[in-house]
Each structure stands twice: as structure tokens, then as C-alpha cells.
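what follows is a protein structure lacking sequence information:
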């Protein structure tokens, strides 16, 4: 009963505007975004070209912080969960879902979805593109371990902590709440990054690049606000239309048309009613008439085949339009075009002269 009273009271509260402080892509934000992208490229080049940052990575790794302060290991194992994508996304989505219900809008949830989509696409592609191995899987001391089949650079825990907790400050509706939530998000992001270095799961350069990667996603979010607003209006309008029993509205953004389906050829039918494969197109021009098909019965008398089956029909042998060499008529009254073999010789039946067959007499 008490829960029903609380929900009924909340339903009576006036609707709050959630888009009055939508961040814009101002000149200051563009300068910050360009600076963050430049730092991103500088860190990647420092790992690929320079040896100073890689040397720092190996110094911290060989120092093994988890062995220097082992009493912190158990607590930091739980604290690093605040940077994992699954648990943090569920916690933040639950809070933003409550805000969406209170404000009668889906914008908070849509902003979270857009931010996670940008994070996964950018950080994931760089991870697998560079292929760096982590400290526990390093093979050569002093090497950068790049392009070795790993997926550690930049740190996904650190970037996810920046984006997931930074969304709360991004969606704040008052300046004071934005400042407080920004400090909370910065504390979680710095703590998660330092914890991964303590546990030995990331290099120092991984954490630096993870902080910058998460900051780039937050700074680029205002470019997605027009699409988020259009999707929010379409979803709410579709919900109202479905409640009223009407068809949903078309999508607010165009969808590319499907490729054209090629024209199907007509199929030929057989006497039993089944259709065969499409008939091939015949070449243009006059088609010579076909030879009639002669029916041949089986070997049993009575016009039936073996076992009482209907007689089989076989096509008559097709004659070639051109006669064979032996069937050709002579080219003229003198005989064939080609001279016959032995035409210049005397026939065997000719009479033998007085000198015999070979022109001399028997001795």
C-alpha cells in the first residue's frame, strides 16, 4: 500500500524538462576535442617511436606494485569492477531509467546508448588494430609489444570508467550537480586506471590513452544530440500511436533502399503439375521446326512396359541437316569433286599385254 501511494504521488508531480541544458558543440568544446585528439595521437606515436614511455612502462611493471603493498590487493580487486562495462552499464542504466520515467523522456537512456556505441567502436578498433600485449604476456624486456595479437592498448577499463560515470555529469541539469558529478567521475576514472597499473593488467601508457579515449567520446557527444532528439520524438510518438491503435510513424532518418531484385524467368510446367527450372532465353531469329517424336513401346506385347507400366517414349534419332561425306551427290558429270584413289592407274580387270603385267616376258 505504501509503495502504491508513493508511485501515485510521483505520477502527480509536474513534468520536468530534460532538454533545457543540452550541451552544444561550442568553440571551446571543439578546441578541447582537437587537443584531446592530438594527445591521443602523441601517445600512440610515443609508444611506437620513442623509448622513454616504453621504458617507464617496464620500470613500473618490474617494480610490481601488487607485491609492494599486498594488503591493498583484495580491496582493489573489487574496486576495479567500477570500470567493467557490464556492471557499470547496468547501474548507470538503472539510474537513468528512473530519470527517464520521472522526466517523461527517453533522452538519458539514448545518450548512454550512443556513448557506449562510440566507446566500443573507437576503443575496440584501436585495441585490435595495434595488438599490444599486456604486462603479464610480455615476451621481450624493453619492447613495446605492439602488433603481437594482444588487445590491451588503450585500457578499456579506464575509458569505460571515464565515459560511464562521465555521462552522469553530462546529463546534469544544474551547474552545481554538473560540478559535483564531474569530480565523482574523475575520481572513479583516476582510481580505476591506477588500480589496473597496480594489479599489473595494464601498462602506464595504456591507462593514459584510456583516459584520453574516454574524454574524446564525451566531448564528441553533442554531435549526436540531433539524432538522439529525433529518435526520442519518434519512440514517444510511436508509443502514443500504438496505445491509440494507430500505425506507427515512419522513421525520422532515411533508410537506404534495398537492392533491386533481378527479373525471374518464367518456369515451364510439366504434365504432372510441377514446375521446373526457369527456361533459358532463346536467341532472336527464326527457329527451325523440331522433329516429331516417335513413340516406342516396351518389349511386352499389348502396348505396356515391364510390370504393367505405361510405355516409354523415346525421341526419334535426329538427322543432321548436312548429309555425310558418303551421301553427297557428285559435283558434276565427271564425278566427285575429290579424285578417287587410284584413278590414274589401270583397273585390275584390264587385259595384260604381251609383255606381261610388269612389261616383260617370262624368261
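Cool, got the structure. All values reported here derive from a predicted model rather than from experimental measurement.

contacts, neighbours, all on C-alpha from now
OK.

OK, contacts around residue 199?
Contact partners of residue 199, counting by C-alpha atoms under 8 Å, 6 or more residues apart in numbering, are 65, 66, 73.

how many residues are close by residue 115?
21 (other C-alpha atoms under 10 Å).

so it makes contact with residue 163?
Yes. In this structure, residue 115 is within contact of residue 163 by C-alpha atoms under 8 Å, at 7.1 Å.

what's the overlap in contacts for the two?
With C-alpha under 8 Å, 6+ apart, residue 115 and residue 163 have common neighbours 217, 218.

tell me which residues in stretch 131-140 are buried?
The neighbour-count check on stretch 131-140 (16 or more other C-alpha atoms under 10 Å) flags 131, 132, 133, 134, 135, 138 as buried.

can you list those residues in TSV and add secondary structure?
Output for the buried residues of stretch 131-140, formatted as TSV (DSSP: H, G, I helix; E, B strand; the rest coil):
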residue	secondary structure
131	coil
132	coil
133	coil
134	coil
135	helix
138	coil
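
how far away is residue 103 from residue 158?
30 Å (C-alpha to C-alpha, to the nearest Å).

between these two, which is the more surrounded one?
The residue with more neighbours, out of residue 103 and residue 158, is residue 158; 32 against 18, by other C-alpha under 10 Å.

residue contacts, the more buried one?
Residue 158 neighbours (C-alpha under 8 Å, 6+ apart): 83, 189, 190, 192, 193, 207, 210, 211, 214.

just say helix, strand or coil for it.
helix.

again, but for the one 3 residues further on
Three states are possible here, and by three-state DSSP the one that applies to residue 161 is helix.

enumerate every residue touching it.
Neighbours of residue 161 in contact, by C-alpha under 8 Å, 6+ apart: 82, 83, 84, 185, 188, 189, 192, 214.

which stretches of the protein form helices?
2-12, 27-48, 52-63, 65-68, 73-79, 85-103, 107-130, 156-170, 175-199, 204-220, 225-243 (DSSP state H).

nearest to residue 142, of those?
helix 52-63 (6.4 Å; C-alpha to C-alpha).

check which helices and strands the closest one is in contact with.
helix 27-48, helix 204-220 (3 or more C-alpha pairs under 8 Å, 6 or more residues apart in numbering; DSSP states H and E).

what's the angle between it and helix 27-48?
70 degrees (axes from the mean of the first three to the mean of the last three C-alpha atoms, to 10 degrees).

what residues sit buried inside helix 52-63?
Residues of helix 52-63 classed as buried: 53, 54, 55, 57, 58, 61 (neighbour count, 16+ other C-alpha under 10 Å).

got another one to weigh against that:
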């Protein structure tokens, strides 16, 4: 009895990757629904509350100092090497390259630029919003703190909010935002949340950020992901413009190629009839010129080749035999020989 092999999850993944490239007919573009607007408003309120709690030097600032004096990198020194590598998942350069490579393959596979354009818009918003907040609030980090218990605001720093945390939320969250099925969106959302949570706690462990920096970084990254549906019309127009530009360049390149000149066809030459010698009226005839025989190659004789039996015998001009005076030629009179003896 023959049984079919049961496909594993890895087999199903490769079968999906090996599908023929096709552009999705209906791309599931997230819209700015009421539920999303409520989440955006709540996250924005949380963002403002964190900033206000730090500005007034509330209990959140005291918690920041307590965590800093606890020095987690000394309490759990055995995981220091792992955390040094794990925190790279929040650096903008390596994570952007990895995610862009995957989204670029997906764009090529589906014949659409939306994944790459969505990533570009999200990173642009991240640089503008988080960069402006860092420069505007100017908070110093734990390693450069000057006064114990102060909020260290307005002193020329650039760590509030945490760029590593916000970048981890946006870079890995964009994969969940662009997921094609609800199930994939749920799994990728959970994975990106755990990754960004670990990156934020890693910066606190290493002492490069306050705990409030990480909280504000989570809020900043989530605001960008929630606001992306507002930029979907801009992404669609940019994609259409880029495809139109590509088509114009292709047409221009095709028109610049030199066209091959048509080969002229010679008309047949018509021969006029010649009158005969007897003066009778010649019959009109129109004939094309006789076809030329193919030209013989250089290494062959120019004339036609004939068989040996058809060739004309050639008699040599003179005899090749040496002359003999004592011999008589054909047709000659023999001379009398002297008689000897007696």
C-alpha cells in the first residue's frame, strides 16, 4: 500500500517561495480605521506623559537613578557578551540592510515597489521625529550624568528617546505591517514586540540609556507604525510615478537604437526583342537576364571540369627519346647494308 509523504511546515514554506512571480491583484493595504485612531491617540498620550514625567523630575526620574546605581551589567556579568551582540538588532544600519534585502526580494517577486517604499517612509519618519526629539530635549545619558537625582534635560545630550528601541520597533514591525495574511501579521507582531522589548532592556542593562528613554522609544516607534496608513496614498503615487519613469526610459532607449536599413530589391531587366537578319517581324519576348553560374573558388581551375575520356589528346612537340643515327624512322627507305665476307 502506497502512502503519500506528509508535508512538513518547512516544505510548505519552500513551496510558497517557489511559486511563480505574480503581482497580487488585491493588496491588503491597512487603512486608518477607528480602532487604529484610538490606539494612535492612546500612544500619543503615553508619549506626552513620559516626557512630562521626566521634565518635572517625578518618580520616573528617581526610578532611572535607582536602576543606574543597581548596575545590571555588574550584577549579571555572565550575559554581557550575549547582550553586546543582541543589541545590534536595534542598530539602524544592520537592521535596515537585513529588512531591505528581504523586502527587496519580495518586491521583485510580486512586481511591486510598495514594501520598499513603505520601509523608506517609515525610516524617514523615524529619523525626523526621533532625531528632532533627541536634539530638542538634549538629555544626557547615565554615563555622562552630572547631578544625582536630576533629569539631565537640556544639557546637549541625544539619548531621549532611545533610538535603538524606536528603530527596533519600526524596522521589525514593518514586517508585520506588510504581512499578507492575518495569521502572519499576528505572529510577526508578537515577534517584533519581543525583539524590540529585548533591545530596549539591553540598552538599560549596558547603562547606555535610562529606563524612561526606553519607554519613550517604544512609544515613538509605535506611533510611526500606527501612522503609516496615512501615507499609503503617497506610497501609491510614488510607485506609479516610478513605474511610469521606468517605462519612459525603456521607450527612449528603444528609440535610440539604430534601425536597420531595408535591403533594396533590384527589379528584373527587361530585354527588348531584336529584329532577325531576314527582316521579318520579330516576336516580342521579355526575358530576365540569364542566371550567372556560381563563381569557382580561387583554388580551383576557372574552366569546367571534364572527364578524362572527354579531353582532347595533346601530342608533344618533340620526341622525348634520345636520337639514334642507326635507326630508321617509320615510312623511310632502308639503306643497303654492306655485305661482309667473301
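Sure, I can see it. In this text, all values refer to a predicted model and were calculated from it rather than measured experimentally.

fetch the TM-score of the aligned pair.
Superposed pair, TM-score by TM-score structural alignment, normalised by the length of the second structure: 0.68. Supporting alignment: 238 aligned residues with a C-alpha RMSD of 1.6 Å.

can you turn the buried part of the contacts of residue 161 of the first structure into a PyMOL selection?
Buried subset of these, written as a PyMOL selection, criterion 16+ other C-alpha under 10 Å:
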select buried, resi 82+83+84+185+188+189+192+214
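
redo the contacts of residue 161 of the first structure as CSV? Include distance to residue 236 of the first structure.
Shown next, in CSV, are these (distance: C-alpha to C-alpha, whole Å):
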residue, distance to residue 236 of the first structure
82, 32
83, 32
84, 31
185, 30
188, 34
189, 34
192, 37
214, 30
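
circling back to that earlier point, a markdown table please, covering the helices and strands packed on helix 52-63 of the first structure and showing distance to residue 21 of the first structure.
Output for these, formatted as a markdown table (distance: least, C-alpha to C-alpha, whole Å):
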| stretch | distance to residue 21 of the first structure |
| --- | --- |
| helix 27-48 | 15 |
| helix 204-220 | 15 |
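
which residue in the second structure lines up with residue 46 of the first structure?
Aligned counterpart of residue 46 of the first structure in the second structure: residue 53 (TM-score structural alignment).

what is the neighbour count of that match?
That count, for residue 53 of the second structure with other C-alpha under 10 Å as the rule, works out to 15.

what does residue 169 of the second structure give?
For residue 169 of the second structure, using other C-alpha under 10 Å, the count is 30.

quick one on the thing from earlier: nearest to residue 6 of the first structure, of the buried residues of stretch 131-140 of the first structure?
The closest of those, once distances to residue 6 of the first structure are taken by C-alpha to C-alpha, is residue 134, at 50.7 Å.

and the closest one? What does it align with in the second structure?
Per TM-score structural alignment, residue 134 of the first structure is aligned with residue 141.

for its match, give its distance to residue 122 of the second structure.
26 Å.

equivalent analysis for residue 40 of the second structure, please.
From residue 40 of the second structure over to residue 122 of the second structure the distance is 15 Å, taken as C-alpha to C-alpha.

same check on residue 130 of the second structure?
Going from residue 130 of the second structure to residue 122 of the second structure by C-alpha to C-alpha gives 12 Å.

tell me, how many residues neighbour the closest residue to residue 171 of the first structure other than its chain neighbours?
Counting by C-alpha to C-alpha, 6 or more residues apart in numbering, residue 171 of the first structure lies nearest to residue 108, which is 7.0 Å off, once chain neighbours are set aside. If you count neighbours by other C-alpha under 10 Å, residue 108 of the first structure ends up with 25.

which residues touch residue 108 of the first structure?
The contact partners of residue 108 of the first structure, by C-alpha under 8 Å, 6+ apart, come to 96, 97, 99, 100, 171.

ok, now how distant is the third one from residue 18 of the first structure?
Computed as C-alpha to C-alpha, the residue 99 of the first structure to residue 18 of the first structure distance reads 9 Å.

sorry, back to before: dump the contacts of residue 199 of the first structure to JSON lines, plus neighbour count and distance to residue 230 of the first structure.
Listed next are the contacts of residue 199 of the first structure as JSON lines, based on neighbours: other C-alpha atoms under 10 Å; distance: C-alpha to C-alpha, whole Å:
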{"residue": "65", "neighbour count": "17", "distance to residue 230 of the first structure": "49"}
{"residue": "66", "neighbour count": "17", "distance to residue 230 of the first structure": "49"}
{"residue": "73", "neighbour count": "16", "distance to residue 230 of the first structure": "47"}
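
how about the match of residue 46 of the first structure, what does it touch?
By C-alpha under 8 Å, 6+ apart, the neighbours of residue 53 of the second structure are 59, 60, 61.

what residue of the second structure takes the place of residue 103 of the first structure?
Under TM-score structural alignment, residue 103 of the first structure pairs with residue 110 in the second structure.

and for residue 212 of the first structure?
Using TM-score structural alignment, residue 212 of the first structure sits opposite residue 219 in the second structure.

neighbours of its match, just the number please.
Neighbour tally, residue 219 of the second structure, other C-alpha under 10 Å: 23.

wait, it touches residue 41, no?
No. The criterion here is C-alpha under 8 Å, and residue 219 of the second structure misses it with residue 41 at 11.1 Å.

most tightly packed of the helices and strands packed on helix 52-63 of the first structure?
Counting by mean count of other C-alpha atoms under 10 Å, helix 204-220 has the highest mean neighbour count of those, with a mean of 23.

dump the contacts of residue 158 of the first structure into JSON lines; add distance to residue 277 of the first structure as well.
Formatted as JSON lines, the contacts of residue 158 of the first structure follow (distance: C-alpha to C-alpha, whole Å):
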{"residue": "83", "distance to residue 277 of the first structure": "59"}
{"residue": "189", "distance to residue 277 of the first structure": "64"}
{"residue": "190", "distance to residue 277 of the first structure": "67"}
{"residue": "192", "distance to residue 277 of the first structure": "64"}
{"residue": "193", "distance to residue 277 of the first structure": "64"}
{"residue": "207", "distance to residue 277 of the first structure": "62"}
{"residue": "210", "distance to residue 277 of the first structure": "59"}
{"residue": "211", "distance to residue 277 of the first structure": "61"}
{"residue": "214", "distance to residue 277 of the first structure": "57"}
